[in-house]
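1. sequence below, structure please.
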Amino acid sequence: MAKYINPYTDFGFKKLFGEEANKDLLIDFLNQLLPAHHQIADLNFRNVENLADLSAERKAIFDIHCKALSGERFIVEMQKAKVKYFKDRSLFYVTFPIRDQAQTGEWNFRLEPIYFVAVLDFEYDEAEEKRKFRRDVALKDQDGDLFFDKLHFKFLQMPLFNKKENELETKFDKWCYFLKNLESFDHIPNILNEPIFQKAFETAELAGLSAEQRAIYEENLIQYWGMKSAIETAMETAVEENKVEIAKRMILAGSDDNFINQMTDLSVDYIKKLRAELKK
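-> This is a model prediction of the structure:
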């Protein structure tokens, strides 16, 4: 049995980053992602349960209202989710804090800045983007110059974070290393043995959960495992189907069975079966 919670479960993520008592953890993590002029001095959570629109969907999102060190107010939308049409949903979600800033009566349309931060335990599917662990997105013009500085997206594809302990260089690296490996730790690594991470590890200890919390977490964990298994099965199926299509094309192009076997890992017997089917 693991010593620490899985931070990708709903319970684990909210335990670390969604509780008032632990907002110093969230502030420290977000400050590694945000620019110098939007370093957070304080923040508060909006109760998404009270939002009428798509309340079930919105439970996957934290509306975090922040006050910068400079005094400026801004909003962070923080998501941990594995969903279809991920980019579409991300864009749709930021319409909520934009619209919610509308004021009754005369209003000059001045908006507070919005950051959408997504910590993902999956890779979204465009091949070129699979190579990017961190992707910072803003509205830019045709020359790549920033057009609007009040809407930013920050995506972290955690499966692509592969730094080892001796390769960690920044506080941001340390947070990513913590999240990526938390469930597998049995003690605090030396490089994370500092106050903010000591609190994070203490918060994440399974031994500190009540019986009710433990039951909720274990139910979340089973759901998470089921989801991961379903996705892995779908991916394996897609890979196998792709191999078959490649083999068929190679057969039609005149390749011999042994060469097709080397290129696809399909058995020679199976390739012969495909060849016979294609002759019919």
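
2. alpha carbons only for contacts and neighbour counts from here, please
-> Fine.

3. and the helices in the stretch 1-150 of the chain, which stretches?
-> 10-17, 23-31, 55-58, 86-93, 95-99 (DSSP state H, counting those that start in this stretch).

4. mind putting those helices into CSV with mean neighbour count?
-> Formatted as CSV, the helices of the stretch 1-150 of the chain follow (neighbours: other C-alpha atoms under 10 Å):
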stretch, mean neighbour count
helix 10-17, 20
helix 23-31, 18
helix 55-58, 13
helix 86-93, 13
helix 95-99, 14
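
5. can I get the ones you listed in JSON lines with distance to Glu183?
-> Converted to JSON lines, the helices of the stretch 1-150 of the chain look like this (distance: least, C-alpha to C-alpha, whole Å):
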{"stretch": "helix 10-17", "distance to Glu183": "10"}
{"stretch": "helix 23-31", "distance to Glu183": "17"}
{"stretch": "helix 55-58", "distance to Glu183": "26"}
{"stretch": "helix 86-93", "distance to Glu183": "25"}
{"stretch": "helix 95-99", "distance to Glu183": "33"}
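
6. next, the second sequence, to be compared with the first:
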Amino acid sequence: MSENQKTIEFTITTSRDQLVDKTIEEIKKHTYLDPLFDAAFKALLSDEEALVNFLNGVFHLKESNKIESVVIKNSEINVIFPAVKSFRLDIRATTSNGIHINVEMQKAKPDYFVDRVLLQHSAFMLQSKYEWDQLNFGNLPTNLTKEQRATREIHRYEVPPTYAIWICDFPISEQKNFRGDWAVRSKEGLTLSDKMMYILYDLTKFNKTFEKIVTAEDRWLYLLKHAGKAEKLPNFNDSVIAKAIHRILVNRASEKLIKDQANDMVWTEEELDRWALLEVRAEQKAIAKGHKQGLEQGLIQGLEQGRVEMALDMLSNNEPIEKIVKYSHLPESKILELKASLSGYATK
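-> Below you'll find the predicted structure:
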């Protein structure tokens, strides 16, 4: 490595614990916890009353067929999952009318996002099928009657309705509007089964102002999008929403909840993989540019450009400054300069 290349390296000695502590300090400067991160998202919605209110809004249910109650279940999935991490859903529940629900908050877009939705839903459906079978046939005696065997055979491959709701804080290129309703359909548009439904929300396309908020669906999406930066949130004269907002007030949150939130905001194993991928891509761009412009100078410029792109990506996801410095290897002054340029662009 040349001397010029060495000058663009930026060594960070900040430990994870230090980053968590700094993030806690930043969190305490805000009015609300940001529900775009898991801990606050679950505090906001992993409550039976709030979840019923939210789901009735999502499904646009009228008074006569509204969901009356839900049972919130363990978020772990006991299925062998092909990933290098433990597998948990954000919120898993069963409604009073027998629908199995998975609600996910996704802050950053992974490669193969749609594949992830399908893969996760497959595991969720298998877990739901197992629990449904246990409920209906788990207590049958060993010496089954002819009628019991016949009933079990009829329902052997029956699956309960499984609906997945993904709330995404990134552009979903596959859909034009903030909401997309997806299902398994034929080329002619015929639905193969109405027992599987995917509802994808793109918060970057949800731009309704407070004055335009009408439905329960609008209210929850408005809260999810704006809570992290708001000084005061509207409760829309809804006691359930008022209680939910109260649960994410920073000055009311427990130290454990705040620390969990900070841990979510610093990094997870999945995020470590993502930032490593961004760094590898930055290096690859540098090498490609080096071949075009003369290897040494091109490598320096290309690596710098890749790191800037990585920092901009992280800034757009509201990552803490210390975290961006650590992964982009850019000095804090450069990160702040990029942040200021983004803010200036947003106001134009």
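
7. next, the TM-score between them, please.
-> With the length set by TM-score structural alignment, normalised by the length of the first structure, the two chains reach a TM-score of 0.69; 227 aligned residues with a C-alpha RMSD of 3.2 Å.

8. before we move on, the earlier item: so which of the helices of the stretch 1-150 of the first structure gets nearest Phe201 of the first structure?
-> helix 10-17 (9.2 Å; C-alpha to C-alpha).

9. got the angle between that closest one and helix 23-31?
-> Helix 10-17 of the first structure and helix 23-31 are oriented at 90 degrees to each other (axes from the mean of the first three to the mean of the last three C-alpha atoms, to 10 degrees).

10. what do we get in the first structure for Thr209 of the second structure?
-> If you follow Thr209 of the second structure across to the first structure using TM-score structural alignment, you land on Lys164.

11. list the contacts of its match.
-> Contact partners of Lys164 of the first structure, counting by C-alpha atoms under 8 Å, 6 or more residues apart in numbering, are Tyr177.

12. buried set for stretch 94-112 of the second structure?
-> Thr94, Thr95, Ile99, His100, Ile101, Asn102, Val103, Glu104, Met105, Gln106, Lys107, Ala108 (16 or more other C-alpha atoms under 10 Å).

13. hang on, Val214 of the second structure in a helix?
-> No: under DSSP: H, G, I helix; E, B strand; the rest coil, Val214 of the second structure sits outside any helix and is assigned coil.

14. what residue is smack in the middle of the first structure?
-> Among the residues of the first structure, the one closest to the centroid is Leu120, at 1.3 Å (C-alpha atoms, centre = their mean).

15. in the first structure, which spans are strands?
-> All strands of the first structure, identified by DSSP state E, fall at 40-46, 61-68, 73-79, 114-120, 134-140, 146-157.

16. elements contacting the longest one?
-> Just to be clear, that refers to strand 146-157 of the first structure. With contacts defined as 3 or more C-alpha pairs under 8 Å, 6 or more residues apart in numbering; DSSP states H and E, the packing partners of strand 146-157 of the first structure are strand 114-120, strand 134-140.

17. give the buried residues for it.
-> Here strand 146-157 of the first structure shows Leu151, His152, Phe153, Lys154, Phe155, Leu156, Gln157 as buried, counting by 16+ other C-alpha under 10 Å.

18. and the fourth one, what's its match in the second structure?
-> Read that as Lys154 of the first structure. Using TM-score structural alignment, Lys154 of the first structure pairs with Ile199 in the second structure.

19. contact partners for its match?
-> Tyr163, Ala164, Ile165, Trp166, Arg179, Gly180, Asp181, Trp182.

20. so which pair among these is furthest apart in space?
-> Spanning the widest gap among the contacts of Ile199 of the second structure are Tyr163 and Arg179, at 14.6 Å by C-alpha to C-alpha.

21. between those two, who's got more neighbours?
-> Tyr163 (21 against 18; other C-alpha atoms under 10 Å).
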